[in-house]
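**Q** sharing a model prediction with you, sequence too.
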Amino acid sequence: MPPFTHVRDQVVTDASSWQDAVSRHAWKVPEHYNITADIVDSWALSEEHSDRAALAVLDENDHLDEVSFGRLRELTARLGTALGELGVRRADVVSIVLTQSIEAAVSQLAAYRIGAIACPISHLYAGDALIWRLQHSQTRVVIANNEAAAAIAARRQELPDLRHIVRVDELWSLIDRADADCSPANTRAEDPALLIYTSGTTGNPKGALHAHRVALGHANVSYLLEGINETDRYYSPNDWSWIAGVGNGLLAPLGFGATVLSMGSRPFDPHATADFIDTYRPSVGYLPVSGMRQMRHVGTRLTHRYRAILTGGETLSDDLRDWCLANVTDTINNGFGQTEGNDTLGVVSGWENPPPETVGRVLPGHEAIVSDAEDAELPDGTEGQLLLREHGRPVFLLEYFKNPEATAELKKAGWIHTGDTVSRDERGYFHFAGRGDDVIKSSGYRIGPSEIETVVDAHPDVLECVVIGLPDPDRGQVVTAVVRLAPGADEALVREQLIASTRAKIGKHAYVRRVEVIDEFPKTVTGKPQRAVVRQHFS
């Protein structure tokens, strides 16, 4: 058995360069490992750290409610006992439909503690989308906000596996009545722990089933934040229902002993977020590119600066990076990942001088290639599918839950087939072109939307954009920018400028030839524009 069992022991803390970290990094995955035993109990049982804040959540009365590691251990133990009394057993699914809150964190961590599977579901889901996830996951107990709980109760007959609905306002009485004597289950690192459903923009979503070892795999957050430890305060608006929110925003910071800050149930607002950051002074965190765009648009300038932030989900343009460095943080790095396996590529500014608008190099502990349709490795500079080596990397999923066909398509010959189209330059940096089904095929060229979107997004009157291919009788598809404009923008002038700027900066083969204006983008619950819906609307 490896001698180390903690998230905090996975990274090379004194690495002087990317090459140094890559050469010395080795995943330390023990046979037995329990997420909560590591990221909560190992701190709580230390006299030095037990009273330190693990969570600090802004309540409805604008009071910051702090929970120490010692108290968090007690709460997860009590809820673990209560879940057991409700009939939850090892590998049963406990679904959690809550916003960022103490209750959401305690519910997830209690499920891990007893060896159950936590299935966080965004509070934004309703109706058939919510019921489908509860059905497919075979949820035994659901812990939900009052509105969701009422909706679930109304369709209880459609959920044959569901035994109990716990409303959030009932949760504390359940915890208070339960015994705190609940030791972590002796789970194996390979035992299932976390079930997260993909956004499902086309077809039914797939459930990515992760093992307890997924927490260890998220230790790479430390590289992307250029070091994180027990003196840090971590803040991100990302909900704890998605892999970036759960892995980067909850499991990893707690694993390194940091305090996780939260604005609670408040929706993202650039002004309120700036006030929160200035008041509670996080040192590290994650801000999505879309959130930074909104902050830039309203002229945010923080009086307190982050030491380092991580971003991702889409390409970070150079102009947005420059704005962020001037107004928000001392360091900004972008990471790349998927629900199936997070934090696999990234930029670490302190180690390198990356080229413009890259998703980064392979992070320590990972291996990646660009492949053709037959999985043969392609030379640098050629676009193909991104493949990631699976074996021994703890961040990758066990399987798609109850979907062996999709699992077989994802995992082939030891590689994770991401479906993302990328190229790699001679320095080893990857450049994102788009999802496989997002690539535009125009006049015989395969055109990735990402770099075109970067140019379009730089226009001062463009608030959001999506670049898609629309049917064209001559070219097959025509490169089209769909944009949401600032109030008062001159649409005709913006069209002219976007066509001219993309022609000059991208090239004659791939510039924007058509511009469409939209009032609001249809989005997934993670806030990403639904390209397929936009494409269908304008086709």
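**A** Right, received. Where do you want to start? Here the structure is a predicted model, which means the values were calculated and not measured. Numbers count the residues shown, from 1 in each chain.

**Q** okay, CA-based contacts and neighbour counts for the rest of this
**A** Will do.

**Q** please, where are all the strands along the stretch 151-300 of the chain?
**A** Secondary structure of the stretch 151-300 of the chain (DSSP state E, counting those that start in this stretch): strands at 164-167, 192-197, 207-211, 233-235, 259-262, 284-286.

**Q** who are the packing partners of the third one?
**A** When contacts are defined as 3 or more CA pairs under 8 Å, 6 or more residues apart in numbering; DSSP states H and E, strand 207-211 sits against strand 192-197, strand 399-400.

**Q** distance to G299 and mean neighbour count added to these, as TSV?
**A** Shown next, in TSV, are those (distance: least, CA to CA, whole Å; neighbours: other CA atoms under 10 Å):
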stretch	distance to G299	mean neighbour count
strand 192-197	35	28
strand 399-400	42	22
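
**Q** and of those strands, who's closest to D92?
**A** Across the helices and strands packed on strand 207-211, D92 has its closest neighbour in strand 192-197 (9.5 Å, CA to CA).

**Q** now do the closest one against strand 207-211, angle only.
**A** 160 degrees (axes from the mean of the first three to the mean of the last three CA atoms, to 10 degrees).

**Q** put this beside the first:
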Amino acid sequence: MVILSKSLYWPQDVSQKLEYRLGEKPLHEYLKANAAAFPNKVAYSFYGNDLTWSQMDEYVDRFASFLGEEGVSKGDCVALFLQNCPQYIIAHYGIQRLGGTVVPLNPMYKQAELEYLLNEAKVKGILSGQELYGQLQGACQNISSLEFIVTTNYADFLPEHPTLPMPEELKIEKKLIAETKDFASILKEKQPYQGHVEVDLENDIGLMVFTSGTTGRPKAAMLPFKSALFKTAATVQANNVLKEDKSLAVAPLCHIAGMVMGVNTPVYSGCTSVLLTRFDPQAAVDAIEKYEVTVWYSVAPMNVALLHTPGIENRNLCSLRVNMATSFGIPVTQQLAEQWKKLTKGCLMYEAAYGLSETHTCDTFMPADKIKWGSCGIPTFETEIKIIDFETGEQVPAGEKGEIALKNPGVFKGYLNRPDATAETLRDGWVYTGDIGSLDEDGYLYFHGRLKEMIKCSGYSVFPEDVEVLMNEHPGILQSAAIGVPDPVRGESVKMFVVLKPGYQGKVTEEEMIEWAKEKMAAYKYPRSIEFIDQLPATSSGKVLRRLLKEPQGEEV
């Protein structure tokens, strides 16, 4: 058992007691408080369109008013299916202002995936990017719970003369879709919401994130309002994010880490956020230089891309103070951090955190004055982490590997309508992560891989059974099995083993099947390689043994 003394490893300039800036209240009330305290301060800057806290609060109230008229009330699910943009943040807090539940959807999802997820969550309404509506339209024909759809064009929130290079989806000409409501019109026509919904921080569900859990197709992890408040407050305090800071938000807002840093941290801290629809090296460099960004959350390949940007040595990035980064495909090493520090003339770069969707991520943080390279840092505020022996279920000594289990006020309430999966993962308040890790004598956590079969592709969780269900819709597939294989850039990629139906052998190629899958699945999920085989290894009951596909030399069944 690891017995820790926080005085040994806790950073000297960070209080060990979590102190909520405005008290324990939902984050949408923090946003309203920001509007009252500093109404004219820029909250979000979107390619040169500066939105103040007063404007953001009014937009949130106007969208909440529309939602109320559509019958949305506490506990109702509303989905967000769009790229990073101010509309995403406005809608997120507009839903929560009514006590509703935000259901983020990855904009890379395709029709079959959307149909499954929207039915699972029983969504009442959806906000979609205009360019994504084609995928959504077919799925919605089979969603019985759906009552309204809102679409938006990103250009509605762009300035006349953008200050940063823009991706193509921001240049799409606006068109009104007859069967949907227009987001910009809603904000123009509706009066601000005047009501107030009391929220039970501990029990009311503010966010429902789809995750693979430990088995089966994606499940909806139910996160109460307290999860977002607690994890955001802990992240802000541990990393010393200040109201005076300017952050750069490029990670997908639909992803839990991007949500913490792009949706929640500016609202909690009151800092200004420069928001980009997606990562682009030139846009990121321009944003840091032009807006004097001080805080950035990145993944390591982003930093490497900037280091290799032509002419980067002549750019002024010295405003950067701290860069929390996640190892992904490329690890956050001391060498990389030193290169980054030299380029930026002093910016401190370190591993951001360990976490998962079921805990609203950020269960650890790296002490800025006691960095241990290769680790994920130490348990954050009010957090316990233990390493469990795979066989005995007992806690193991420091340095030994086992399953990571953790407990804190941010953990989820369970999986929607999945009591068995909930019982497997959530036990007496502890989340059994299915990840392999170890703790050293100082309490630093090290991540060693996944005990469960989930595949991690470009930061996204992919469960084999989900890919297999989608692949099996191909008319030529009799059986399929998905595994993760190492990928130097993406971390892992999906590889499929396929048993063809009689009559299809020799008539369909691996390349053709990959192209078919690309049309059916999100870009991070579709298989990058396919191998045709005669028979899948399985138990006598028919359960496919994916581990034997990874390790053909494994034990016999």
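**A** Noted; the coordinates are in hand. These numbers come from a predicted model, not from an experiment.

**Q** TM between them?
**A** The TM-score (TM-score structural alignment, normalised by the length of the first structure) is 0.73; 435 aligned residues with a CA RMSD of 3.4 Å.

**Q** rewinding a little: now tabulate the helices and strands packed on strand 207-211 of the first structure in TSV and tack on distance to R133 of the first structure.
**A** Formatted as TSV, these follow (distance: least, CA to CA, whole Å):
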stretch	distance to R133 of the first structure
strand 192-197	8
strand 399-400	13
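
**Q** nearest to D322 of the first structure, out of those strands?
**A** strand 192-197 (33.6 Å).

**Q** where in the second structure does that closest one fall?
**A** Mapping strand 192-197 of the first structure onto the second structure (TM-score structural alignment) gives residues 205-210.

**Q** now do that stretch: distance to the chain's middle.
**A** Average the C-alpha atoms of stretch 205-210 of the second structure, do the same for its chain, and the two points are 12 Å apart (CA atoms, centre = their mean, to the nearest Å).

**Q** superposed on the first structure, what's the mean shift for it?
**A** Superposed on the first structure, stretch 205-210 of the second structure shows a mean distance of 1.0 Å to its aligned residues (mean CA distance after the TM-score superposition for the first structure).

**Q** what of stretch 219-226 of the second structure?
**A** Stretch 219-226 of the second structure sits 1.4 Å off on average (mean CA distance after the TM-score superposition for the first structure).

**Q** and that stretch, how far out from the chain's middle?
**A** Distance, centroid of stretch 219-226 of the second structure to centroid of chain: 13 Å (CA atoms, centre = their mean).

**Q** again, but for stretch 180-191 of the first structure
**A** For stretch 180-191 of the first structure, the distance to the chain centre is 25 Å (CA atoms, centre = their mean).

**Q** same thing with stretch 300-308 of the first structure?
**A** Averaged C-alpha coordinates place stretch 300-308 of the first structure at 22 Å from its chain's average position (CA atoms, centre = their mean).

**Q** would you mind measuring the gap between the ends of that stretch?
**A** Stretch 300-308 of the first structure has its terminal residues 17 Å apart, counting by CA to CA, to the nearest Å.

**Q** cool, stretch 446-465 of the first structure as well?
**A** Stretch 446-465 of the first structure: ends 20 Å apart by CA to CA.

**Q** which part of the second structure lines up with it?
**A** Aligned by TM-score structural alignment, stretch 446-465 of the first structure falls on no residue of the second structure.

**Q** separation between the closest residue to F430 of the first structure other than its chain neighbours and Q385 of the first structure?
**A** Nearest residue to F430 of the first structure, sequence neighbours excluded (CA to CA, 6 or more residues apart in numbering): R424, at 4.3 Å. Look at R424 of the first structure and Q385 of the first structure: by CA to CA, they are 11 Å apart.

**Q** shared neighbours of those two, anything?
**A** V370 (CA atoms under 8 Å, 6 or more residues apart in numbering).

**Q** R296 of the first structure -> the second structure?
**A** In the second structure, R296 of the first structure lands on L307 (TM-score structural alignment).

**Q** would you turn the strands of the stretch 151-300 of the first structure into a markdown table with distance to Q108 of the first structure?
**A** Below are those laid out as a markdown table (distance: least, CA to CA, whole Å):
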| stretch | distance to Q108 of the first structure |
| --- | --- |
| strand 164-167 | 14 |
| strand 192-197 | 9 |
| strand 207-211 | 14 |
| strand 233-235 | 18 |
| strand 259-262 | 15 |
| strand 284-286 | 20 |
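
**Q** P30 of the first structure is nearest to which of those?
**A** Set against P30 of the first structure and scored by CA to CA, these come closest in strand 207-211, at 12.6 Å.

**Q** and the contacts of that closest one?
**A** Applying CA under 8 Å, 6+ apart, the external contacts of strand 207-211 of the first structure come out as 137, 189-198, 339-340, 395-401.

**Q** A112 of the second structure matches what in the first structure?
**A** A112 of the second structure maps onto D128 in the first structure, by TM-score structural alignment.

**Q** G99 of the second structure now?
**A** G99 of the second structure maps onto G115 in the first structure, with residues paired by TM-score structural alignment.

**Q** for its match, give its distance to A189 of the first structure.
**A** From G115 of the first structure across to A189 of the first structure, the span is 11 Å (CA to CA).
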